[in-house]
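Colleague: Whatever this is, show me its structure:
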Amino acid sequence: MKTTSFDPASFNLARFAPLDASETARRLQETWASTVRGERSTIAPRPVIGQSWQRVKRFGVNPEQGTDSVLLQPEEIEHRRTSTALADVMPVLSGGLGSVADASLQIMVVTDPEGRVLWREGHAGVLRLADSICLEEGAAWSEDTTGTNAIGTALTAGAAVQVHSAEHFLRTLHNWTCAAAPVHDPRDGQLLGIVDVSGPQSTFHPATLALVDSVTRLAESELRGRHLASVERLRAVAAPILSRLEGKALVVDTHGWLAAVTGMPPVDRVPLPNSFGAGRYWLPSLGTCVVEPLPGGWLLRVAEADTSGCASRVVLDLSDLRRPCATVAGAAGSWAQDLSPRHAELLYVLAVHRQGRSAAELALDLFGDPTRTVTVRAELSRLRRRLTGLLDHRPYRFREEVEVEVVLPDDPTGLLPRSTAPAVVGARVGQG
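Modeller: Reported below is the predicted structural model:
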């Protein structure tokens, strides 16, 4: 049998296939009602749903509340549309999902990383129904505002999710079914938003999630192709400039990807700080560099005398519940780097366990499954490239000479609130 990267556990609602729609809805309703009453149900919710229900309870979401939210103003919606790379792949998403949604009595919804709806299209009648639950442009559909739903739960889980009928935490959504998947920027791995297909519960089909996930992967492929083309254009600009320089120099795009290099071995990518511009900067992988702007990127000229500077302090700031960040400081300067949810989890665990953790221990910390070492090693490989010189392996740990400080939220039980990693959940319980 051919295998793919898609996780069948994400949509095992297929187990209801032998049941008719009314029986499926009845069983889900019984499970939901028992959970809301604080009782143990005879049929447990799927793990992804059960974990989401626990999160939204902590957020204080009332299962009987409505779905209304304060809408973004039209000018703000337009600003967010024009500021995201998702705008470049809307034709791909519309071609792959919009027409299918229309024909199947559903709608396609595209959100930003906060779960705010930026675009929607599909069947006209379902669009009118969506207005009645505030599934419209500018509305908020994160878990902390609208409970368990495919958009908000995919945002939190970082994976494709299908939510059907009474799997929604809010009773008002029990007549809906939805399937959603995240879209990531291939240039830096950051979440761009969520693509969702929603409709009346009668339109449920277990294959919808696989379709949504496939089309989002196609959109990411389109973005990857556009990025490679832009790097090639930058390389054409860089070649004559570097040919006239002596010493070490690189040309990178705005995300740090290498276009050309002279006087030193090539690298795939140079991690750049959040705030970056012309002038002198200290970068952990290069030392002090003189930075000059180029069309579509930067010229980095390495200052030989300062390349020995190394970081001595890391501040892992987890106080912003939506935007974890690492600030790295050394003798030559400092820089800050936003962290993905997974990288924030990894750095938190390594900060707590300064003696180090094996790949199996980290897999247990993050997934509750010590066999998921391949995923752990891949994430740590990316993280070590971003934080060059700070992390060791065998075991994985912060280097001994690096001072590490963790800044927690005012309410420690709000530590990485969207995380389901056992090590983070356990820390919240211990601090609550």
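
Colleague: CA atoms for contacts and neighbours, from now on please.
Modeller: Fine.

Colleague: nearest spatial neighbour of E379, skipping sequence neighbours?
Modeller: H343 (7.4 Å; C-alpha to C-alpha, 6 or more residues apart in numbering).

Colleague: quick one: secondary structure of the one you found?
Modeller: helix (DSSP: H, G, I helix; E, B strand; the rest coil).

Colleague: Return the distance of it relative to S381.
Modeller: In this view, H343 and S381 are 11 Å apart by C-alpha to C-alpha, to the nearest Å.

Colleague: These two: who's more crowded?
Modeller: H343 (17 against 12; other C-alpha atoms under 10 Å).

Colleague: show me what contacts R313?
Modeller: 328-330, 402-405 (C-alpha atoms under 8 Å, 6 or more residues apart in numbering).

Colleague: How are the strands of the stretch 101-250 of the chain distributed by residue range?
Modeller: 107-111, 117-122, 161-164, 176-184, 191-200, 249-253 (DSSP state E, counting those that start in this stretch).

Colleague: what's the angle from the fourth one to strand 107-111?
Modeller: Interaxial angle, strand 176-184 versus strand 107-111 (axes from the mean of the first three to the mean of the last three C-alpha atoms, to 10 degrees): 40 degrees.

Colleague: Spell out the residue ranges of the helices in the protein.
Modeller: 21-36, 47-59, 74-82, 90-93, 99-103, 124-132, 143-146, 150-157, 207-242, 341-352, 359-367, 373-386, 422-431 (DSSP state H).

Colleague: I'd like the structure of this one too, to check against the first:
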Amino acid sequence: MVQLEEIGDKEGLEAWLKTRSFGDVVSIVSRAALRVLPLWVVAVRRKGAETKGFAELQVLRAILVGRVAVHALPRMVEYAPIAADAADLASNLISEEDPSGASAAYSAIAIADAISDSDFSAALSAMSYATEAVQHLYERDTGYSAETTFELSRDVWVLDRTNNRVLGPLWGASSPDWFSITDKKMLDFWAADPPSSWDFWRRWWLSERDGKPMNPEMLLAIVQRIADETWKDPDAVAAEIAKIEREFKGKKENATPPDPDPVGGTAEWESLPAGSPSQIRKTAAAMVQNRLDLPPVIETILGYIDLEIERLQHRNYRDEDDAEEAKRQIAGLMTIRSAVSRLQVLVPSEEQMPQSEAEEAEKLSRLILRRLKEWPRRAPGDCPDNMSDLVDNSYRAALVGGCAFMAPMIGVAPDKALIAGAVVFGGKKIVDTAKAAKEFVTRKDGG
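Modeller: From the prediction side, this is the model:
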């Protein structure tokens, strides 16, 4: 059986996917197609009015079928072939003029084809086409894209650890330049059209990009209830989707299957008791005051989390126990990462912060510090032989320092964040601080 630490290239990833259920495979490869979707939309818009609307809509439909299949695979078999054929027709309109955009379309088509016949090879080709789209963009054969491999590898680790197919944001601490540029262009194109035409697709795209998927039952209804003929016209599709959305208005739009966070973070956050009114106000005031400074700080923290995850994934393990400990640490890091990413979305853009978002941010700050205190060891004294590594690793030090720096920017007393960081490292170098941390944790958790 392929071990997770062996996944470092395309072949290793494909070998691992062969050990999983077909639904898991669809979950992984459909995210690859999502990452290159903006390349397709930008290519279509460059082509001009003759392809705008119809062409991009067909590929959006094919990817939507793939994403709905993650949670409703049997019910998508009927709709996938038609979606694949329509997207294939659309791709022919630009295949020779823009190979990068065409490959992005082929990735979506391959997913729909794979769902039609439960074809594992077709599913893998979706991943390969996504890589080709980036390679064409750079106009050179770069091999299996390192940035794509890393993101897919992160998806694999989360899926293996949790068996949960909701895998968080598409990218880590920051997206590559080509994605950031084409993502903005795609959203600008949609904003320039009549708002009703692409409003749903803009919201759906942002929900997928940011790892907060829409209500899967609503998305299933969109695929099942809109007639094939209607899919030829973006405005007609928009009108039908609006009707379906009104039916689901009473439901929470971002509702997801149980435990939507990749490693339990969102479920854990939801289970936390509400913070005190004064602490919620403090969180809101701090985030409003620091709204311009928070994004780069959070990006830095996410970057160091990603570096530490990558280091843990690819280091040489002493034995099976050491490998299991690395997996446990990665799971903790993924929870912290998910909470920090969610906090990033809540950073206010104006001088006010909605009450509901302030309440959520306050809970997330508690979750981040709680998990930071627990990582990387289950309890003081565990794994004493790697104490030097725990204390001296630069990524860990930067991560803890970054969280300590961020703490007052989200309304948390900085001394508490520094104490939480001390618990992470423990050991002889900071015994006195660790003792203070223990007393703080006892008071915090024991009342």
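
Colleague: What does the TM-score come to for these two?
Modeller: Put the two chains on top of each other and the TM-score (TM-score structural alignment, normalised by the length of structure 1) is 0.30; 213 aligned residues with a C-alpha RMSD of 6.8 Å.

Colleague: hang on, the earlier thing: so which of the helices of structure 1 is the most surrounded?
Modeller: Of all the helices of structure 1, helix 150-157 has the most neighbours on average by mean count of other C-alpha atoms under 10 Å, namely a mean of 27.

Colleague: returning to what we had before: now the two most distant members of the contacts of R313 of structure 1.
Modeller: G330 and E405 (14.2 Å; C-alpha to C-alpha).

Colleague: measure A90 of structure 2 to S365 of structure 2 for me?
Modeller: Using C-alpha to C-alpha, A90 of structure 2 is found at 46 Å from S365 of structure 2.

Colleague: hey, where'd the helices end up in the stretch 1-150 of structure 2?
Modeller: Taking DSSP state H, counting those that start in this stretch, the helices of the stretch 1-150 of structure 2 run over residues 10-17, 22-47, 54-76, 80-91, 99-117, 120-138, 146-162.

Colleague: Highest mean neighbour count out of the ones you listed?
Modeller: For the helices of the stretch 1-150 of structure 2, the largest average neighbour count (mean count of other C-alpha under 10 Å) is found in helix 99-117, namely a mean of 28.

Colleague: Once you drop chain neighbours, what's closest to A90 of structure 2?
Modeller: Looking at A90 of structure 2 with C-alpha to C-alpha, 6+ apart, the closest residue is A55, at 4.7 Å.

Colleague: quick one, what contacts that neighbour?
Modeller: Counted by C-alpha under 8 Å, 6+ apart, A55 of structure 2 has contacts 44, 87, 90-91, 93.

Colleague: Quick check: G279 of structure 1 touching V290?
Modeller: Yes - here G279 of structure 1 reaches V290: they are 5.7 Å apart, a contact under C-alpha atoms under 8 Å.

Colleague: Of those two, which one has the most company?
Modeller: V290 (16 against 11).

Colleague: on that earlier part again, out of the strands of the stretch 101-250 of structure 1, deepest packed?
Modeller: The most buried stretch of the strands of the stretch 101-250 of structure 1, if neighbours are counted by mean count of other C-alpha under 10 Å, is strand 161-164, with a mean of 30.

Colleague: Kindly reformat the helices of structure 1 as a markdown table containing distance to A181 of structure 1.
Modeller: As requested, the helices of structure 1 are arranged in a markdown table below (distance: least, C-alpha to C-alpha, whole Å):
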| stretch | distance to A181 of structure 1 |
| --- | --- |
| helix 21-36 | 22 |
| helix 47-59 | 14 |
| helix 74-82 | 19 |
| helix 90-93 | 12 |
| helix 99-103 | 15 |
| helix 124-132 | 19 |
| helix 143-146 | 15 |
| helix 150-157 | 6 |
| helix 207-242 | 6 |
| helix 341-352 | 16 |
| helix 359-367 | 20 |
| helix 373-386 | 19 |
| helix 422-431 | 23 |
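
Colleague: closest to G297 of structure 1 out of those helices?
Modeller: Across the helices of structure 1 (criterion: C-alpha to C-alpha), the nearest stretch is helix 207-242, sitting at 7.1 Å.

Colleague: got the angle for that closest one vs strand 107-111?
Modeller: Using the same axes, to 10 degrees: helix 207-242 of structure 1 against strand 107-111 is 40 degrees.

Colleague: quick one: contacts for A104 of structure 2?
Modeller: 33, 36-37, 39-40, 129-130, 133.

Colleague: can you tell me which of the strands of the stretch 101-250 of structure 1 comes nearest to R26 of structure 1?
Modeller: Of all the strands of the stretch 101-250 of structure 1, strand 161-164 comes closest under C-alpha to C-alpha, at 11.8 Å.

Colleague: what packs against the closest one?
Modeller: helix 150-157, strand 176-184 (3 or more C-alpha pairs under 8 Å, 6 or more residues apart in numbering; DSSP states H and E).
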